[in-house]
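**Student:** no letters, just coordinates:
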């Protein structure tokens, strides 16, 4: 009986596999499943089971989940196609009789009005309708969403967005992965809903200040109307439809959709979450 990590070739999935190994889960009981299994060769060399799995291929999903005891369903990255893909995994898990599906949803999914939340809301509904034991890991924003954009901010002398003074409870991918691992190794998780976010929420203006401090130069936050921000993103190569979703997400931040105060992430990982200052300093020195 195994713990299956879907989407294990992605950054979050890799962190989860590492977190399970750190928790002394036997490598042979972990299944790292994903499309590009050559990216998982290092895990295979450590004894982790590696299986090819494509959310759009029901046969590969069923094969990857064979013998599964628990499944971490990491939400797909094909925005607009995720609901049928997630349904495929849920149906295969139900057929296999798994003891738990943990799903990486979005913060405040039950109340969020962000367009990006819609597919997560639909997936949560699928889980309830399927009648399978499940836990919801409602992840907030990754700090990497911002630190990965550091070179552009430094070049432009600004970070841009449409978030106003909205507060973001960001944490690192590694933090969220540690939380997922904690849930996967624990008993009695069916029905649990975790609202996951960083200990200290921040605004975009505070993000700019942290970048300024780390880089030794002034970086400002430029707040733009959502349509102007979407146009700016499209102008630097972001697909137009996704640019609109990102701008809409910033409007959600302004409403408070990504503010998390439950403290669930800190409790699950047993330590303070990664701070914005830590993440920015690390990215700036890389």
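**Tutor:** Here it is on my side, so go on. All figures in this text were calculated on a predicted structure; none of them were measured in a lab.
**Student:** when you work out contacts or count neighbours from here on, use the C-alpha atoms and nothing else.
**Tutor:** Fine.
**Student:** hey, where'd the helices end up in the stretch 51-200 of the chain?
**Tutor:** Taking DSSP state H, counting those that start in this stretch as the criterion, the stretch 51-200 of the chain carries its helices at 58-64, 82-96, 118-130, 144-147, 150-156, 173-185.
**Student:** looking at those helices, which is closest to residue 48?
**Tutor:** helix 58-64 (13.1 Å; Cα to Cα).
**Student:** list the buried residues for that closest one?
**Tutor:** By neighbour count on 16 or more other Cα atoms under 10 Å, the buried set for helix 58-64 is 58, 60-62, 64.
**Student:** I'd guessed residue 178 sits against residue 14; true?
**Tutor:** No. Applying Cα atoms under 8 Å as the test, residue 178 and residue 14 come out as separate, 11.1 Å apart.
**Student:** pick out whichever of those two has more residues nearby.
**Tutor:** Set residue 178 next to residue 14 and count neighbours by other Cα atoms under 10 Å: residue 178 wins out with 25 against 21.
**Student:** circling back: now render the buried residues of helix 58-64 as TSV, adding distance to residue 205.
**Tutor:** What follows is the buried residues of helix 58-64, written out as TSV (distance: Cα to Cα, whole Å):
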residue	distance to residue 205
58	45
60	45
61	43
62	46
64	44
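**Student:** next up, the contacts around the residue most central in space within the chain.
**Tutor:** Central residue of the chain (Cα atoms, centre = their mean): residue 139, 5.7 Å from the mean position. Residue 139 is in contact with 104-107, 176, 195-197, counting by Cα atoms under 8 Å, 6 or more residues apart in numbering.
**Student:** put this next to the first one:
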């Protein structure tokens, strides 16, 4: 049996969709509020309560599970104890294989976001359970707000300089996770995953300019200045700081990879910047 944590999230739902295509194995969708995820249930998928913050829900949720996809929690600052609770429960339940969604280049990453992933990867190594770490690059969907703001204000704002983003679509990462957790290779390994068509924010501005017929430049800012702009736009200060820090890290190569593992695994190109910009423009029309 396969179990997927965070199954009611954006990534989790896509993983379930791909598992339905890839395997006939029974799947357990682990969610905090089963009543909010009833639509996930099917002949293959059982919806089960599993709360990262309530370890008493985890033993029953993981009973009989052979393979577990641990989708990293969304609550920055709480993820290490949450992930530890799941890993400990998985070990007690006899789970044979864990797949974890980490962050690109984690061992060398300087990103604030990387710290909790580093700690979780360490927990997995210490668990003795075979595991595959999927070090996911940036989602192209992360640039949706950037595009909307650029259309409104006439410029792409950021702090990444000439740094490249090896971005791919959420769907691409979900397919990869489904393939790994349902596949025949249960060996311990780490994969650096990102789209092969890496781009800078300057490239994003150029693509926006091309598709809109407007002159939309890229304004590179100090990361503290960029964080302030994000706060003014309504983002919480802590989240704005994390996003600005990600741009700063991208300027130093933290969000770039030459690895083709994602596209090799899925067997097709990742979602492109050009296509995402076109879809974003339709959504903003």
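**Tutor:** Sure, I can see it. Worth saying up front: this structure is predicted, and the values here are computed from it rather than measured.
**Student:** care to give me the TM-score?
**Tutor:** The TM-score (TM-score structural alignment, normalised by the length of structure 2) is 0.95; 283 aligned residues with a Cα RMSD of 1.4 Å.
**Student:** returning to that earlier point: what's the residue nearest to the centre of structure 1 aligned with over in structure 2?
**Tutor:** If you follow residue 139 of structure 1 across to structure 2 using TM-score structural alignment, you land on residue 136.
**Student:** could you measure from that match over to residue 118 of structure 2?
**Tutor:** 13 Å (Cα to Cα, to the nearest Å).
**Student:** correct me, but residue 224 of structure 2 touches residue 242?
**Tutor:** No. Residue 224 of structure 2 lies out of contact with residue 242 (Cα under 8 Å); the separation is 10.6 Å.
**Student:** report the separation between the aligned residue in structure 1 for residue 100 of structure 2 and residue 176 of structure 1.
**Tutor:** Structural alignment places residue 100 of structure 2 opposite residue 103 in structure 1 (criterion: TM-score structural alignment). Noted for residue 103 of structure 1: a distance of 12 Å to residue 176 of structure 1, by Cα to Cα.
**Student:** compare those two (neighbour count), which wins?
**Tutor:** residue 176 (29 against 25).
**Student:** surely the more buried one meets residue 264?
**Tutor:** No. The criterion here is Cα under 8 Å, and residue 176 of structure 1 misses it with residue 264 at 10.6 Å.
**Student:** what is in contact with these two at once?
**Tutor:** The contact lists of residue 176 of structure 1 and residue 264 share residue 196, where a contact means Cα under 8 Å, 6+ apart.
**Student:** re the thing from before, which two of the buried residues of helix 58-64 of structure 1 have the greatest separation?
**Tutor:** Once Cα to Cα is applied, those give 58 and 64 as the farthest pair, at 9.9 Å.
**Student:** who's in contact with the residue mapped onto residue 86 of structure 1 from structure 2?
**Tutor:** Aligning on TM-score structural alignment places residue 86 of structure 1 opposite residue 83 in structure 2. Residue 83 of structure 2 sits next to 52, 70, 72-73, 120 when contact means Cα under 8 Å, 6+ apart.
**Student:** what two of those are the furthest from one another?
**Tutor:** 52 and 120 (13.8 Å).
**Student:** neighbouring contacts of stretch 177-187 of structure 1?
**Tutor:** 3, 12-13, 15-16, 19-20, 70, 72, 102, 137, 189, 265, 268-269.
**Student:** any idea which of those residues is closest to residue 146 of structure 1?
**Tutor:** residue 12 (15.8 Å).
**Student:** what lines up with that closest one in structure 2?
**Tutor:** Under TM-score structural alignment, residue 12 of structure 1 pairs with residue 11 in structure 2.
**Student:** which residue in structure 1 aligns with residue 172 of structure 2?
**Tutor:** Looks like residue 172 of structure 2 aligns to residue 175 there (TM-score structural alignment).
**Student:** same question for residue 41 of structure 2.
**Tutor:** Under TM-score structural alignment, residue 41 of structure 2 pairs with residue 44 in structure 1.
**Student:** the residue nearest to that match when sequence neighbours are not counted sits in which helix or strand?
**Tutor:** Counting by Cα to Cα, 6 or more residues apart in numbering, residue 44 of structure 1 lies nearest to residue 50, which is 6.1 Å off, once chain neighbours are set aside. Element membership for residue 50 of structure 1, per DSSP states H and E: strand 49-52.
**Student:** with residue 226 of structure 2 instead?
**Tutor:** Residue 226 of structure 2 belongs to helix 223-232, assigned by DSSP H and E.
**Student:** for that helix, grab the matching residue range in structure 1.
**Tutor:** Against structure 1, helix 223-232 of structure 2 falls on residues 226-235 (TM-score structural alignment).
**Student:** list the buried residues of that stretch.
**Tutor:** Buried residues in stretch 226-235 of structure 1 (16+ other Cα under 10 Å): 226, 229-230, 232-234.
**Student:** so residue 222 of structure 1 sits against residue 164, correct?
**Tutor:** No. Here residue 222 of structure 1 lies out of contact with residue 164, judged by Cα under 8 Å, at a distance of 9.2 Å.
**Student:** identify the contacts common to these two.
**Tutor:** With Cα under 8 Å, 6+ apart, residue 222 of structure 1 and residue 164 have no common neighbours.
**Student:** wait, a helix at the match of residue 41 of structure 2?
**Tutor:** Yes. Residue 44 of structure 1 forms part of a helix when assessed by DSSP: H, G, I helix; E, B strand; the rest coil.
**Student:** for residue 182 of structure 2, give its distance to residue 58 of structure 2.
**Tutor:** Taken as Cα to Cα, the span from residue 182 of structure 2 to residue 58 of structure 2 is 21 Å.
**Student:** list the contacts for the spatially closest residue to residue 174 of structure 1 that is not a sequence neighbour?
**Tutor:** In space, and not counting its chain neighbours, residue 174 of structure 1 is closest to residue 15: 5.8 Å by Cα to Cα, 6+ apart. Counting by Cα under 8 Å, 6+ apart, residue 15 of structure 1 makes contact with 173-174, 177-178.
**Student:** any idea which helix or strand carries residue 15 of structure 1?
**Tutor:** helix 11-22.
**Student:** what packs against the following helix or strand past the helix holding residue 226 of structure 2?
**Tutor:** Where DSSP H and E defines the elements, the next helix or strand beyond helix 223-232 of structure 2 is helix 237-251. Counting contacts by 3 or more Cα pairs under 8 Å, 6 or more residues apart in numbering; DSSP states H and E, helix 237-251 of structure 2 packs against helix 223-232.
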